[in-house]
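Undergrad: what's the 3D shape of this:
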Amino acid sequence: MYYPFFDSTMILLIPALIFSMWAQFKVKSTFAKYSEVGAESGVTAQRVGRLLLDMRGLSGVPIEHISGQLTDHYDPRAKVLRLSDSVETSRSIAAIGVAAHEVGHAIQDQEGYSFLRLRNSIVPGVQFCSTLSMPLFLIGLLLGSLNLLNAGILLFCGVLVFHLVTLPVEFDASARALKLLSETRTLTQEELSGAKSVLDAAALTYVAALVMTVLQLVRLLALRNSRRS
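TA: Predicted coordinates for the structure are as follows:
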C-alpha cells in the first residue's frame, strides 16, 4: 500500500534536509556572532541604508520597520526597504551588512536588473504552480493517472525555475552591498570580512532551498516512473 507522505523515496530528501538545517544554523550563528561586533563608524544600520540609498539617487525609497528577526527585505512593488527589529537600530557589522544587502536589491530594481525583473514577473505564476503541483501529483498517484502526475511535475518545475532565478539575484545584491560599504568606507576592511561572512551564510539558505527543490523533483520523477512500471 502507498502512503503519500511516507515512502522509500523520502530518503532522497535527507541530504537536503541536513543541508537546510546546517544552513539555518550557519546564518543564525554567524549573524549572532557579528551582531555582537559594533562597527567603528558607530552609525545604525538604518542610517547606513538611508545614506546608501540617497547616494544612489533613491531618496524616494523609504525605510520602514518590520517586526521579527531577519525579516528584512526590499519590496519592489511598494518601492520600500524594510528593516527588522534586530537590524534597524543596531550598530553592528551584521546589521549594517544586511541593510546594505537590501539596498543592493533597491539598486537592482532601479537599474532594471534582468534576473530581478524576471523573478518579479514570475511570482504570480510560481504561486499558482506551488499551490497546485503537489495536490495534482497526489491525486494522480491515488487515481493512477499519468497525465495528472505529469501535470504536477510540470507545475513543480515552475517552482524550481524560481529558485534558480533567485540565486543570481541574491548573490548580486550581496556583491553590490560589499562594494558600496567598501567605497563609502562605512566599514573597515576587517569589518567588511565580517559582513561578507554574514551575507555568505545568508546565501546558503537560498542554495539549500534550491537543493531541496531539485531533490524533491527527482523524488517526484521516481514516483512517477514507479507508477509506469
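Undergrad: for the rest of this, base every contact and every neighbour count on C-alpha atoms.
TA: Noted.
Undergrad: quick one: the longest helix seen in the chain to chain centroid distance?
TA: In the chain, taking DSSP state H as the definition, the longest helix is helix 189-228. Here helix 189-228 is found 10 Å from its chain centre; the criterion is Cα atoms, centre = their mean, to the nearest Å.
Undergrad: residues of that helix that come out buried?
TA: By neighbour count with 16 or more other Cα atoms under 10 Å, helix 189-228 contains the buried residues 191-192, 194-220, 223-224.
Undergrad: distance of the nearest residue to Ala32 once chain neighbours are set aside from Ile66?
TA: Here the nearest residue to Ala32 in space, its sequence neighbours aside, is Ala94; by Cα to Cα, 6 or more residues apart in numbering that works out to 8.0 Å. Here Ala94 is placed at a distance of 17 Å from Ile66 (Cα to Cα, to the nearest Å).
Undergrad: tell me how far the residue nearest the centre of the chain lies from Trp22.
TA: Centrality entry for the chain: nearest residue to the mean C-alpha point is Tyr206, 4.7 Å, by Cα atoms, centre = their mean. Note on Tyr206: its distance to Trp22, by Cα to Cα, is 12 Å.
Undergrad: ok now do the closest residue to Val218 other than its chain neighbours, which residues does it touch?
TA: By the measure of Cα to Cα, 6+ apart, the closest residue to Val218 outside its immediate chain neighbours is Leu12, 7.9 Å from it. Taking Cα atoms under 8 Å, 6 or more residues apart in numbering as the criterion, Leu12 is in contact with 215-216, 218-219.
Undergrad: what's the neighbour count on Phe31?
TA: If you count neighbours by other Cα atoms under 10 Å, Phe31 ends up with 26.
Undergrad: hang on, the earlier thing: run through the residues that contact the residue nearest to the centre of the chain.
TA: By Cα under 8 Å, 6+ apart, the contact list for Tyr206 reads 163, 166-167.
Undergrad: rerun that using 10 Å as the cut-off
TA: Contact partners of Tyr206, counting by Cα atoms under 10 Å, 6 or more residues apart in numbering, are 20, 23, 163-164, 166-167, 170-171, 212.
Undergrad: another sequence for comparison is provided below:
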Amino acid sequence: MFYLIYFAIIMIIPLYAQSKVRSAYSKYSQVYSTSGMTGAEVARKILDENGLYNVAVEETPGHLSDHYDPTAKTVRLSTDNYYGHSVAGTAVAAHEVGHAIQDANDYNFMRLRHSLVPMANFGSNMSWIFILIGMFAQMTGLLLLGIILMAAGVLFQLVTLPVEFDASKRAMQQIEALGIVSTDEYGQARKVLNAAALTYVAAAAVAVFELLRLVLVYTGMQRSDD
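TA: Have a look, this model is predicted:
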C-alpha cells in the first residue's frame, strides 16, 4: 500500500500541480487588470508604500522566472510579467514583493530557509552518491549517511512552505489595501497564487515520501544484516 501511495504522489501530484499553475496563469494572463499597471509598476508601488525604496525591480529572461534576490535586494520579474498588465502578472509581482517585505521584517522562516541553503545544496548534490553506493554495496552506513544528507534537502522543502504561503498572504493584503485590483480580480489573483503554492506542496510531498521510502530500504537492509 505504501508503494502504491508513493508512486501516486511522485507521479500524479506533481503533474497535477504543474497543470493547475499553467492553467491558472495562462487563463489570468489574458485578463487585463483594471488598474492598467504593469507588473513592474505594481512591484514598485507596493515596495514604496512599505518604505522599501532600496529594493530594485528588474526584468529577467525566461518564462515564470520571477523571484526575489535577498542578496541583491532585487525583485526580478519575467518579461511578460514585467511589462504586462494582466491579473496574473499583478499577482506574481505582488508575491515576489511579499518576499522582499519578509526580508525587510526579518521573517523567521525566511531567515531559517536562507541558513539551510548551503546544507540543502550539499545534501542534494551528494546524497544519491552515498545512497546508491550503500544500496548496491549493501553498506548500511553509507546508505544512512545518504539519507541524513537527503533529510537536509527535505527540511529545506518543508521550511519553504510557510515562506511561500506567507508571501502570498502578504501579496493579497497589499493589492487589496492599495486598491490595485477590483473585487473580481482579487479572487482571480488568489487563484493564481493558490495554484503556484500547490507546486511547493507537491515538491515537499514528493521529497518526504522519497525519504520515507529510503528509510524503509535502510531498515530492510538492517534486518537482513541481523
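Undergrad: which of the contacts of Tyr206 of structure 1 fall in helices?
TA: Of these, the ones assigned to helices by DSSP H are 20, 23, 163-164, 166-167, 170-171, 212.
Undergrad: how about the residues you listed in a markdown table, adding distance to Thr44 of structure 1?
TA: Compiled in a markdown table, those are given as follows (distance: Cα to Cα, whole Å):
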| residue | distance to Thr44 of structure 1 |
| --- | --- |
| Ser20 | 31 |
| Ala23 | 27 |
| His163 | 32 |
| Leu164 | 33 |
| Thr166 | 28 |
| Leu167 | 28 |
| Glu170 | 23 |
| Phe171 | 24 |
| Met212 | 36 |
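Undergrad: which residue in structure 1 lines up with Phe165 of structure 2?
TA: Under the alignment defined by TM-score structural alignment, Phe165 of structure 2 is paired with Phe171 of structure 1.
Undergrad: scratch that, Ala195 of structure 2 is what I was asking about
TA: Going residue by residue (TM-score structural alignment), Ala195 of structure 2 aligns to Ala201.
Undergrad: of the contacts of Tyr206 of structure 1, closest to Ser90 of structure 1?
TA: Glu170 (22.4 Å; Cα to Cα).
Undergrad: any idea how far Arg185 of structure 1 is from the residue nearest to the centre of structure 1?
TA: Separation of Tyr206 of structure 1 from Arg185 of structure 1 (Cα to Cα): 28 Å.
Undergrad: quick check, Ala56 of structure 2 in contact with Thr74.
TA: Yes - taking Cα atoms under 10 Å as the contact criterion, Ala56 of structure 2 and Thr74 are neighbours in contact, 4.6 Å apart.
Undergrad: got any residues that touch both of the two?
TA: Shared contacts of Ala56 of structure 2 and Thr74 (Cα under 10 Å, 6+ apart): Tyr68.
Undergrad: helices along structure 2, start to end?
TA: 2-7, 13-28, 39-49, 79-83, 87-104, 108-136, 140-177, 183-225.
Undergrad: so which of the ones you listed is the most packed in?
TA: Among the helices of structure 2, helix 87-104 has the highest mean neighbour count (mean count of other Cα atoms under 10 Å), at a mean of 27.
Undergrad: which ones are touching the match of Phe165 of structure 2?
TA: Contact partners of Phe171 of structure 1, counting by Cα under 10 Å, 6+ apart, are 101, 104, 177, 199-200, 202-203, 206.
Undergrad: make CSV from these and add distance to Phe128 of structure 1 to it.
TA: Shown next, in CSV, are those (distance: Cα to Cα, whole Å):
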residue, distance to Phe128 of structure 1
His101, 28
Gly104, 28
Ala177, 32
Leu199, 30
Asp200, 30
Ala202, 27
Ala203, 25
Tyr206, 21
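Undergrad: tell me the one of those nearest Leu155 of structure 1?
TA: Of all the contacts of Phe171 of structure 1, Tyr206 has the smallest distance to Leu155 of structure 1: 20.2 Å, by Cα to Cα.
Undergrad: for the closest one, give its distance to Gln24 of structure 1.
TA: 10 Å.
Undergrad: ditto for Glu170 of structure 1
TA: In this structure, Glu170 of structure 1 lies at 16 Å from Gln24 of structure 1, with Cα to Cα as the measure.
Undergrad: with Ser145 of structure 1 instead?
TA: For Ser145 of structure 1, the distance to Gln24 of structure 1 - Cα to Cα - is 38 Å.
Undergrad: equivalent analysis for Leu220 of structure 1, please.
TA: If you measure Leu220 of structure 1 against Gln24 of structure 1 using Cα to Cα, the figure is 25 Å.
Undergrad: go on, Lys79 of structure 1?
TA: 28 Å.
Undergrad: OK, contacts around Gly42 of structure 1?
TA: Residues touching Gly42 of structure 1, when contacts are defined by Cα under 10 Å, 6+ apart, comprise 90-93, 186-187.
Undergrad: same thing with Asn54 of structure 2?
TA: Under the criterion of Cα under 10 Å, 6+ apart, the contact partners of Asn54 of structure 2 comprise 47-48, 73-74.
Undergrad: and the closest residue to Leu164 of structure 1 other than its chain neighbours, what does it touch?
TA: Leaving aside its sequence neighbours, Leu164 of structure 1 sits nearest to Leu210 (Cα to Cα, 6+ apart; 6.8 Å). Leu210 of structure 1 sits next to 16, 20, 159-167, 204, 216 when contact means Cα under 10 Å, 6+ apart.
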